[in-house]
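Peer 1: mind looking at a prediction? Sequence and model below.
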Amino acid sequence: MRMTADIAMPPSALHSVPTADKSGDRASRMRAVAQEYESVFLSSMLKQMMPEIDAKSPFHGGSAEETWRGMLVDQYGKSITKAGGIGIADAVYRELMKVQEGARS
């Protein structure tokens, strides 16, 4: 099984964080962007695991399972991130703050 993590923060992510008069508002928006990034990363990693799991009776196989499984994995990623995640959001948040501080100078 090959696991890849070809997830990069799109350049538009920094531009999508609106500038605000209050640095607290900007910081909370950057935290949300960082958490979304971690959620997408975790979902991607979990999706790599799902093909190895066989579905059991009575609900197995078919296109509906593929559709719902994708949605379930996305929710798993969001739930893990909301529960504290694995530290990716914190690292991304720190980097976003560094970039913003450099942009202000």
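Peer 2: Perfect, thanks for sending it.
Peer 1: could you use CA atoms for every contact and neighbour count after this?
Peer 2: OK.
Peer 1: what are the ranges of the helices in this structure?
Peer 2: Using DSSP state H, the helices of the chain run over 12-15, 23-49, 63-82, 88-104.
Peer 1: of those, flag the one that's most buried.
Peer 2: helix 23-49 (a mean of 19; mean count of other C-alpha atoms under 10 Å).
Peer 1: putting a second one here so we can go through both:
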Amino acid sequence: MSVQPPSDIVLDVARAAEPGRYQAAVTKLTQASPGSFADALGLASGAPAAAQPSPDTVLTRFRTAATLPAPRAKGTPAQQFEAFVLQTFVESMLPHGAAAVFGKGNAGSIWRSMLAEQLGAQLAKSGGIGIARMIDAAHPEVAAPPGTRTSTA
């Protein structure tokens, strides 16, 4: 039994290239200084190369991001419920056998579910189908902002 690993795409392309251009690229890469790749990339795109941040700057950004509060939930509980209902509706309407669109296997089903979740949230945010309005009308004390609620006790 033999194992045949997939070919290396970069090596296959290099082998298929014109020998003179291939040798010039190898020479350029072996003689380049560590920062020259970013410089060469900037020259190729027509934009100047951006300075790389120092490790201290990167660590500071990570520490700052770690201390930020978690994002708040969007909308009232009634709007979140409507978004969930719409997500279920949208997910049932999305094609099941569309591996070319969503991918195959577990990754495809996760992508499909995430797409349905975002579509449902956007539909609810833009007014929905009226579920949140009906819930808010039936329970005005829950729909009121937290500072304006009155206690009945």
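Peer 2: Perfect, I can see it now. Quantities reported herein were computed from a predicted structural model and do not represent experimental measurements.
Peer 1: okay, the helices of structure 1 in JSON lines with distance to residue 56 of structure 1 next?
Peer 2: Below are the helices of structure 1 laid out as JSON lines (distance: least, C-alpha to C-alpha, whole Å):
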{"stretch": "helix 12-15", "distance to residue 56 of structure 1": "40"}
{"stretch": "helix 23-49", "distance to residue 56 of structure 1": "16"}
{"stretch": "helix 63-82", "distance to residue 56 of structure 1": "11"}
{"stretch": "helix 88-104", "distance to residue 56 of structure 1": "33"}
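Peer 1: out of those helices, which gets nearest to residue 55 of structure 1?
Peer 2: Residue 55 of structure 1 lies closest, by C-alpha to C-alpha, to one member of the helices of structure 1: helix 63-82, at 8.8 Å.
Peer 1: name the residues that touch that closest one?
Peer 2: 35, 36, 38, 39, 40, 41, 42, 43, 46, 47 (C-alpha atoms under 8 Å, 6 or more residues apart in numbering).
Peer 1: that one maps to which residues in structure 2?
Peer 2: Mapping helix 63-82 of structure 1 onto structure 2 (TM-score structural alignment) gives residues 106-125.
Peer 1: with structure 1 overlaid, report how far the matching stretch is off on average.
Peer 2: Its aligned residues in structure 1 lie a mean 0.7 Å from stretch 106-125 of structure 2 after superposition (mean C-alpha distance after the TM-score superposition for structure 1).
Peer 1: and that stretch, how far from the chain's centre?
Peer 2: Its chain's C-alpha centre and that of stretch 106-125 of structure 2 lie 12 Å apart, by C-alpha atoms, centre = their mean, to the nearest Å.
Peer 1: with stretch 41-54 of structure 1 instead?
Peer 2: Per C-alpha atoms, centre = their mean, the centroid offset for stretch 41-54 of structure 1 relative to its chain is 14 Å.
Peer 1: contacting residues around the closest residue to residue 90 of structure 1 other than its chain neighbours?
Peer 2: Nearest non-adjacent residue to residue 90 of structure 1, counting by C-alpha to C-alpha, 6 or more residues apart in numbering: residue 34, 7.2 Å away. Taking C-alpha under 8 Å, 6+ apart, we find residue 34 of structure 1 in contact with 88, 89, 90, 92, 93.
Peer 1: in terms of contact, does the second one touch residue 40 like I think?
Peer 2: Looking back up the chat, that one is residue 89 of structure 1. No. Counting by C-alpha atoms under 8 Å, residue 89 of structure 1 does not reach residue 40; the two are 10.7 Å apart.
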